[in-house]
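> sequence first, then the predicted structure:
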Amino acid sequence: MRLDFINDRIEREIEEIMRKNEQILLVGYAKQEGPEQRRIELNKLPKIGTLCYVKQILRHSEDQKFVVFQGVQRAEVDEFIWESEESLYAYVKLLPNEFENSDLVDVAANLLIERFKDLQRESPKFPTSLLKEIKQKDDPSHLSFVLASHLNLTFEEKFELLKEPSLENRLLKLSVHVERAIERRKLEVYIQQKTQEKMSQNQREYFLREQMKVIQSELGDVEEKEAEKERMLKRLDEIVNLAEEYKEKIRRDILRLERLHASSPEAGVLRQYLETVLRLPWDEQSQDVLDINFAHKVLDEDHYGLDKPKERILEYLAVRQLSGGLKGPIICLVGPPGTGKTSLGRSVARALNRQFVRMSLGGVRDEAEIRGHRRTYVASMPGRIIQSIMQSGVNNPLFLLDEIDKTSSDFRGDPASALLEVLDPEQNSTFADHYLEVPFDLSKVLFLTTANDARRIPRPLLDRMEIIELSSYTEEEKLEIAKRHLIPKQLEENGLKPESLTIPDKTLRVLISRYTRESGVRQLERQIGAICRKRARQILEGREESLNLTIPRLERFLGAYRYSHTKAERTSQIGVATGMVWTEMGGEILPIEVGLMPGKGELILTGKLGEVMRESASIALSYVRANSELFGLPSDFHKTMDIHIHVPEGAVPKEGPSAGITLLTALISALTKEPVRNDIAMTGELTLRGNILPIGGLKEKLLAAYRAGLQEAIIPEENRKDLEEIPENILKTLQVHFVEEFDQALPKLIPGLNMDYSQLGGLL
C-alpha cells in the first residue's frame, strides 16, 4: 500500500516509527473539504483498520512524497483518543485471519485463482509473480487481501472486503469482482477491435504510402551513412598521436551517428563534433628550418634596429634547436604600439618555416573563448586556440597571443586563468578543450605573446613568460625604417614606381616630428600612404611623372603641422624646472612651475596629478622644511604663504614618482629666488632623506631631452646600466650626470645658490 502526504510533522513521526520498527494503524476516512473542517470527527471514523509496518518513504521531489506500508493484520478499534491537537491514538484488538479448512473455502479459493489467471491473460498489467507468491503462502485469507489490492475497486468496495469477518463471504464477493473485471476487459478488447476494423481503406493506403516513403528514404540513407562511417573510421585509424581510450570513445560516437536519423537534431550536433575532432592536425606538422644564420638574416631583413630583442630571440631559437625543442619559457614582447611586436612574430615564423597563427586577446572576457563551449550548449564550438590550430593545418605553428595585457574577467570566467594551462609547458601537452572532450597536445606549438604594459599582465601568467622589451624608436631609427620598409611598401600598394616619388631625408624628418607623435611607426606609415595616394591622383591627372617632395610640398599634401613637441625654456627662470616623463606614445619633457603667494600654508596642486605625484610634492615640501635653515628660509615659512605647484597640459592625467627631483628643484628655486638652468632635464624618485631612486623608460625620456635640444640630463645612479640602450649619437650630444642623492644634483641644477651642499639631509 502507498500513501502520499505533504505534512512535514507527519513525515518526521513516520520516520520515527520506521526507525523503531513499530506498527501503525490505518483506517479509511473521507477527505474533508473547506477551511472549517480542522479536526477529525471521531464518531465518523470506521472501527475496522489494518495494522501495518512502514517499509519505505519515497521522495520524488519536495512536493511529492509517498509512504509504502505492508499490511500485517486486521484490527478493531475499541476507542480513539486525542493525545494532542495533531496526535490521534487508539485502543485496538486484533482480528485474526479466519481460516476454516472447509470444502467451500478450498473450492472458492481455487476457483478464484483460476479466474484470476484468466484475467491476467486478458490484461497483462498484473505481474506474473503475483500468483506464485499467493500459492507459496497457502493462505486463503492472505489470497483474498492480496488480490483485492490489485483489482481496480472503489474505496467502498475495498472497505467492505476488509470488514467482512467471514472468509467464505469474502472469497465469494471477490470472485464477483474478478468476473466483473474479466467481462470489462473483454468489452474493452471488443471495442478496440471494432474501432480498428472501421478504419477506412483510404487511411490504410495513406499509412502504407508513408511507410513506403520512409523505407525508400532509409535505403538511401543507409548507403550514405555507411560511406560516411567508413570515411570517419579510416581517418580515425590514421591518427597516431591520440590515446587508444579516446579513439574508442570517438569510435563509439561514429557508430552512434550511424544509428541516428539524418534529420535528427542530435545527428547534426554529433556530426559537427566528429568532423571537428577528425579535422584536427593530430600528426601533421611542418619541418623546422634549423639554421640560426638564416633566422638572423630574416630578422635583419624585416626589421631595422631592435638589436637587443633580435639578439634575445636568436638565443632563444638556438637553445630550442640544440635541446630538440624541449620545454622552455614563453617569450613576451613588451613595448608601445607600432614598435613591431606582431611583425617580429611573423618574421620568427618565416625564419623557422612555421605556419603563423595570430589570436588577439584584446577585450576577451569569456573563458569559453579559450577553452571552448561544452557540447550541451546550443551552437557550441571549440575555443579559439583549437580553431586556430585547425585552420593552420599543423600541430606546431608559431602561435602569437596578441595584447595579452588586455584580457579582463567577469561573471563568465577569467580568460587569463584559462591561458595558464596553454602557456605552461608542464601542462599544455594535455590541453583540455571543453568542446573536444579529448586532450590535444600543444607542446609542439611555439607560443609568443605581446603586450603594451607588462604591469597589466596577471602575475601567474607573467611568471610563465620571459619579458623582452621593445623600446620606442629614435628619430634616426624611424628615418631608416621609413626608407627601407615603409616607403617601398606604400609605393607598391598604391601602384607607384620608385622614380615617381622621392622623399628626401630632410622632408622625412619633418614628417616624423611634425605629423606624427608615437613610439612606433604605424602613424608614420599612414601619413606616407596618404602622400602616395595624393601622388597617384596627380599622375592620373597628367601632372609631372616624377616628384621630389620638398617641405613646402609636404605641407600642401598633408596640411599644417599637427604636432609640436614641448620645447625647452629659452631662458633660465625662477620656479620652473624641466622634468622627463614616459608615456605610451613615447617620451616628453615636462616643465613644472611653482608659484608663491601670501597665505596660510596651503599646498595647491593643479594639472590633473595622480595620487603618487601628489605624494611626491608633499615629500619635496617636507625636504625643504627639514633644510630650511640651509636654504636661508625661516622655519615657519610654510605657514605664512601658499605654495601652488602646476604641471602644464592640465587636461592630460599625470602619474608616477619619477618627477620627485623636478618638483623639489622647482620648489627650492621659487623659495630661494634663484633660477633653474633651462638647458638641463632631470628625472628620479625622491625620498624624505634626499635619496634619488631609479626610474623606468629611460631611453624614451632621454630621447625627449635630445629632441628638445637640451644639453644635459640628470638621472639616478642605479639607471647607469640602462645607458647601453641609448644610441651613441644621442650620448655625444646629451651629457648625462648620475646622482645618488639630491645634494649631488642641486649644484648643477641651481648654480646660483650660495650654500654648503654637504650639509643637506632629509628627515631623521
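On my side now, so go ahead. Numbering: from 1, shown residues only.
> all contacts plus neighbour counts: C-alpha atoms, from now on.
Will do.
> can you tell me what sits against the top strand by length along the chain?
Secondary structure assigned by DSSP state E gives strand 65-82 as the longest strand of the chain. For strand 65-82, the external contacting residues (C-alpha atoms under 8 Å, 6 or more residues apart in numbering) are 1-6, 42, 47-59, 88-97, 162.
> of those, just the buried ones, ChimeraX syntax please.
Buried residues among the contacts of strand 65-82 (16 or more other C-alpha atoms under 10 Å), as a ChimeraX selection:
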select :47,48,49,50,51,52,53,54,57,92,162
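> okay, and which of the contacts of strand 65-82 map to helices?
Using DSSP state H, the subset of those located in helices is Leu162.
> and the nearest residue to Leu326 once chain neighbours are set aside, which of the three is it?
Leaving out its chain neighbours, the residue that sits closest to Leu326 by C-alpha to C-alpha, 6 or more residues apart in numbering is Arg320, at 6.4 Å. Using DSSP: H, G, I helix; E, B strand; the rest coil, the structure places Arg320 in helix.
> residues near Arg320, how many?
Burial measure for Arg320: 16 neighbouring residues, criterion other C-alpha atoms under 10 Å.
> among the contacts of strand 65-82, which lie within strands?
2-5, 48-59, 88-95.
> tell me the contacts of Glu602?
The neighbours of Glu602, taking C-alpha under 8 Å, 6+ apart as the test, are 639, 641-643.
> widest-spaced pair of the residues you listed?
Greatest spatial distance in the contacts of Glu602: Lys639 and Ile643, 10.1 Å, computed using C-alpha to C-alpha.
> mutual contacts of the two, please.
601-602.
> between the two, point out the one with more neighbours.
Ile643 (23 against 12).
> looking at this, the more buried one is in a strand?
Yes: looking at Ile643 with three-state DSSP, it is inside a strand.
> helix, strand, or coil at Leu219?
Going by three-state DSSP: Leu219 is helix.
> next one for the comparison:
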Amino acid sequence: MSEVLKNIPAVALRGMTILPSMIVHFDISRDKSIKAVEEAMLRDQKIFVVTQRDPDTHEPAINDLYKIGTLAEIRQVIKLPKNIFRVLVEGTDRAELLDMDEAAGYLEAEIACFPADDGSLPTGPAYEAMVRNLKEIFQAYSIEHAKMSKELVHQLLELEELDKLIDQVSINIPLHYEEKQKILEAVSLGDRYELLCLILSNEVQIMQIKKELQMKVKEKVDKSQKEYLLREQLKVIREELGEDTTISDADHFAEELKKLKASPEVKEKIAKEVERFKNVGNNSSESAVIRGYIETLLELPWNKASKDNKDLRNARDILEADHYGLEKVKERILEFLAVRILTKKGDSPILCLVGPPGTGKTSIARSVARALNKKYVRISLGGVRDEAEIRGHRRTYVGAMPGRIANGMKMAGVKNPLMLLDEIDKVSSDYKGDTSSALLEVLDSEQNNKFRDHYVEIPIDLSEVLFIATANDIQSIPRPLLDRMEVIEISSYTENEKLHIAKEHLVDKQIERHGLENANFTISDGALKKIISGYTKEAGVRGLERRIGDICRKAAREILENKKAQVKVTENSLSKYLGKEIYSVNMLNKADEVGIVRGLAWTSVGGDTLEIEVNIMPGKGEFLLTGQLGDVMKESAQTGISYIRSVSGEYGITGQFFKENDIHIHIPEGAVPKDGPSAGITMATAMLSAITEIPVRADIAMTGEITLRGRVLPIGGLKEKLLAAKNAGMKIVLVPARNRPDVEEIASEIKRGLDIRFVESMKDVLPAALVRK
C-alpha cells in the first residue's frame, strides 16, 4: 500500500463496476449518496465508488459491499427531475475498503490505494508474446462481436504498452458488472492479464456457439417458410386447375387426425398417408384409393371405448324380461359380468351358442348388448367362402376394402362392442382361402389384441370385443376354431316353454307389427297350444311366430272389412285362420308288435321318433337296408346283426337260419335322409324280435349306439329325444348309462311321466323291450 486516505466520501453502486481510467456517469437518488457527492465537491472532488454485492439492498452496510473499489475524480454533476443526480467520474486507482462510517449522514470510507505498476510482468520476448496474445484474442472477440466499432478496435490494437492495453480492453468490452468486479479485484497486473484472456476466450466460444444455434434455428425457420410459400403456390396452381378440393380434403383429414384418439404410431401412419394425399392430383386414380384408406383409418375406433353397465340386477332383469328359460346362458352372462366388475377389466370371453334354428340365439346376443350397454354389431358368416371377407383385401387390388371384422368395428364406433358372429358353422373354404382359419386369429384371446386386417395394415386391438358366435350344429365347426370358444348349448323348447314365449313375447310383438291392439284382438291359450302341436314342427319358435303373424293379418282384414270391434281366436275357430292341422304326432302303437321298435333321433329342428321295421323272408341270406340310410346307420345295422349272430345260441336260432332267410330293415319316410350314431340298439332289438318272433313293447323308445360285443355307447341331443318320446306318448325310454349326468341336468318338466332306464349293454335292453309270453 502506498498511503492511507481517511474521510473519503463513498458511493455504493448498484449493478455497476467502475474501473481505473474509465470515464462513466451514473445516477444517484439515495440521500447518503447525494450528500457524499456534495461533500466530495466541497473537498478535492475525490470520491470512492464501490459496488454492492446485492443490487436490491437499500441501505448497504460494509459487509454488503465488495472489498475492492475505485478511487475516482468527479468531473461533472447534473441535477435531474425527481431529485436524481447524474455524476460523471473518471476512475484513477484501485483501492481497498478498510472501514466505513455513516455518522455524518453519508458513507465515509477509510481506503488504501494500490500502486499502478507492481512489477509482476516479465520483460523482453515474454512481454511481447503477452501483448500479441492479448491482441489476437481481442481481435477474435471483435470479429465475433459485430457491434464493436472498427475504429475503436483499430485504436486498441495500436497500443503496445501491456498495462494500457489491458485497461483499455477491460473498459471497452461489454461485460457484466460481476465480470468487471473480478478484473477490478485482480490487483496484480499479471493476474489481470490472465483473467482478461480467460474472459475473452470464453466470450469468443459462447458467441460462436450462439451463432451456430442461431444458424440452425434460422435454417429451420427458412425451411418452414419455404414449405409454406411452396404450399401456398401449389394451392393457387391447383385452384387454377380446378383441383382445390384436394387441399381442403387434406386439411379436413388433418383436423380429424388431431381429434382422433389413437396411439402415436397410428397417428404417424395416418399423417404420412395425408401427406401423400396432398401430393397426389385430384384427378389421379390413386387419389381416390388414398382418400378411401384415410377415411377408413379415421373412422376406426382406435382408443375410443364405451362405458359398460356393471349393474348385475339390471342385467338380470333385462335377460329375464327378454327370454323365457335359457337358464344356463343367463347364468354364464351374469358370471362374466361379475368377473368384469371384480377385475375392473377382465378378458372378454368368446361364447358360442349352439342350438336349433329359432331358439333365440341371435336375440340373446342383442339382449346381452342391451344389458351391458354395449354397441351391437352383427356379422353374418353364412356362406362366406373368401378369406378376404374376414381379413380384408390387400390395397394393391382394385376395389380393395376392409374385412367384415374391421368394418364391424367401424360401424360400432368403439373398440369394446358386442360382436355377433352369426352362423359360424356355415363358413366354407375354396381356392380363395380357408375362412375358418382366418377366424382363428380373431377368436384367439392371446392373438386378437393385434389383429391385422390386410387393408388396414395397422394392427387392430380386438381384445376388448365381446364375441358371441351362433351355430346350429357343433359338428360342422372345425376343431381348432371350436377349441377357442366356450360352447353353451341351447336346446329345443318344450311345448310349455313355447306357450310361455308366445304369450309373453310373440303375440304382443305381432299385434304391434300388424297395427292391432290388445283391445281388438285376443288369442286363447288353447289356440296357442293347438298351433304349437298341430301347425308347427320345430325346436324353436320361428314357425310359431309366423303362424301367429298369419292369424294377425287375417284378423286385421276382418276388422277393416267387416267392421268388427274385436276378434277372438279360440281353439275351435283356429282352423278358420290357419286351415286344417298340418302335423300329427307319430303316437305309440296300440299293440305290441314283432319286428317294430320306436327309436329316437336328433334333427336340426329338434327331436323325432323313428319307427324301425324289420321283416324276415325266405331267401339266400341277403341283408337289405332301405329308407335313405346314411353310412353310419348302415354300419350300425351290420354291427347289430353281427351281435345277434354271436348270441344266436341263447335264443335258439340255428346257424342255417341266416343262410336261408333274407333280413330287410326299413325306416319309413324313405325320401328323408337319415344318419347318426344313435340307432344301433334300436335296429338290433328290431332284428332280434323279427328273428325270434318275440313282440316288442309298444310304449318303449330307445336310443344308443351298439358295439360288436353288445355294449351301449353314449349319444347326444338327449333333451330333444326325450321331448319327442314324451310327445309321442311313450312311457319307457332306454338311455345309455353313460348319459346319466345329461339326464340329471334336464328339467323335471320334460322327464315327468317318463320311466327313464339306463342300460349298459344289450343284456339290459332286450329284457326291458321284448315281451316274453
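On my side now, so go ahead. Keep in mind that this is a model prediction, so the values were computed, not measured.
> counterpart of stretch 494-510 of structure 2 in structure 1, which residues?
On the basis of TM-score structural alignment, stretch 494-510 of structure 2 is assigned to residues 474-490 in structure 1.
> ugh, wrong one, I meant stretch 540-549 of structure 2
Counting by TM-score structural alignment, stretch 540-549 of structure 2 sits on residues 520-529 of structure 1.
> the helices in the stretch 251-400 of structure 1, which residues?
Secondary structure of the stretch 251-400 of structure 1, counting by DSSP state H, counting those that start in this stretch: helices at 265-279, 292-302, 307-322, 341-352, 368-371, 384-392.
> now the fourth one on structure 2. Mean distance?
On the superposed models, the aligned residues of structure 2 are on average 0.3 Å from helix 341-352 of structure 1, with distances taken as mean C-alpha distance after the TM-score superposition for structure 1.
> how close does the aligned partner of Leu686 of structure 1 in structure 2 get to Ala591 of structure 2?
Aligned counterpart of Leu686 of structure 1 in structure 2: Ile706 (TM-score structural alignment). Distance, Ile706 of structure 2 to Ala591 of structure 2, using C-alpha to C-alpha, to the nearest Å: 26 Å.
> so between these two, which is more surrounded?
Ile706 (28 against 11).
> what sits against the more buried one?
Ile706 of structure 2 sits next to 636, 639-640, 680-681, 712-713, 761-762 when contact means C-alpha under 8 Å, 6+ apart.
> now do Asn719 of structure 1
By C-alpha under 8 Å, 6+ apart, the contact set of Asn719 of structure 1 is 694-695, 698.
> what do you get for Ile134 of structure 1?
Contacts for Ile134 of structure 1 were tallied using C-alpha under 8 Å, 6+ apart; they are 142-143, 146.
> make CSV from these and add distance to Arg522 of structure 1, neighbour count and secondary structure to it.
Listed next are these as CSV, based on distance: C-alpha to C-alpha, whole Å; neighbours: other C-alpha atoms under 10 Å; DSSP: H, G, I helix; E, B strand; the rest coil:
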residue, distance to Arg522 of structure 1, neighbour count, secondary structure
His142, 96, 17, helix
Leu143, 96, 19, helix
Val146, 91, 16, helix
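> and which of those residues is nearest to Glu403 of structure 1?
Nearest member of those to Glu403 of structure 1, counting by C-alpha to C-alpha, is Val146, at 76.8 Å.
> host element of the spatially closest residue to that closest one that is not a sequence neighbour?
Leaving out its chain neighbours, the residue that sits closest to Val146 of structure 1 by C-alpha to C-alpha, 6+ apart is Ile134, at 7.9 Å. Assigned by DSSP states H and E, Ile134 of structure 1 belongs to helix 129-137.
> ok now that helix, how far from the chain's centre?
Averaging C-alpha positions (C-alpha atoms, centre = their mean, to the nearest Å) puts helix 129-137 of structure 1 63 Å from its chain's average.
> just to revisit the earlier point, for the longest strand of structure 1, which positions count as buried?
Of all the residues in strand 65-82 of structure 1, those buried under the rule 16+ other C-alpha under 10 Å are 65-69, 71, 74-77.
> and of the residues you listed, the nearest to Phe116 of structure 1?
Nearest to Phe116 of structure 1 out of the buried residues of strand 65-82 of structure 1 is Gly71 (C-alpha to C-alpha; 21.5 Å).
> structure 2: which residue goes with the closest one?
Counting by TM-score structural alignment, Gly71 of structure 1 has no partner.
> max-length strand in structure 2?
Max-length strand for structure 2 by DSSP E is strand 84-101.
> what range in structure 1 matches that strand?
On structure 1, no counterpart of strand 84-101 of structure 2 exists by TM-score structural alignment.
> which elements pack onto that strand?
With contacts taken as 3 or more C-alpha pairs under 8 Å, 6 or more residues apart in numbering; DSSP states H and E, strand 84-101 of structure 2 sits against strand 23-28, strand 68-80, strand 108-113.
> go again with 10 Å.
Identification of packing neighbours for strand 84-101 of structure 2 by 3 or more C-alpha pairs under 10 Å, 6 or more residues apart in numbering; DSSP states H and E yields strand 4-13, strand 23-28, helix 31-42, strand 46-51, strand 68-80, strand 108-113, helix 177-185.
> got these as CSV, with mean neighbour count and distance to Lys226 of structure 2 columns?
Converted to CSV, those look like this (neighbours: other C-alpha atoms under 10 Å; distance: least, C-alpha to C-alpha, whole Å):
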stretch, mean neighbour count, distance to Lys226 of structure 2
strand 4-13, 20, 50
strand 23-28, 16, 48
helix 31-42, 19, 58
strand 46-51, 25, 51
strand 68-80, 19, 52
strand 108-113, 22, 63
helix 177-185, 19, 42
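> what sits against the spatially most central residue of structure 1?
By C-alpha atoms, centre = their mean, structure 1 has its centre lying nearest to Glu367, at 1.9 Å. With contact set as C-alpha atoms under 10 Å, 6 or more residues apart in numbering, Glu367 of structure 1 has these partners: 373, 383, 408-419.
> pick the one among the residues you listed closest to Cys532 of structure 1.
Ser408 (39.6 Å).
> that's a strand at the closest one, yeah?
No: Ser408 of structure 1 is assigned coil when assessed by three-state DSSP, not a strand.
> how about the equivalent of it over in structure 2: what's its closest non-neighbour residue?
In structure 2, the residue matched to Ser408 of structure 1 (TM-score structural alignment) is Ser428. Distances taken as C-alpha to C-alpha, 6+ apart place Arg385 nearest to Ser428 of structure 2, at 5.0 Å, with adjacent residues excluded.
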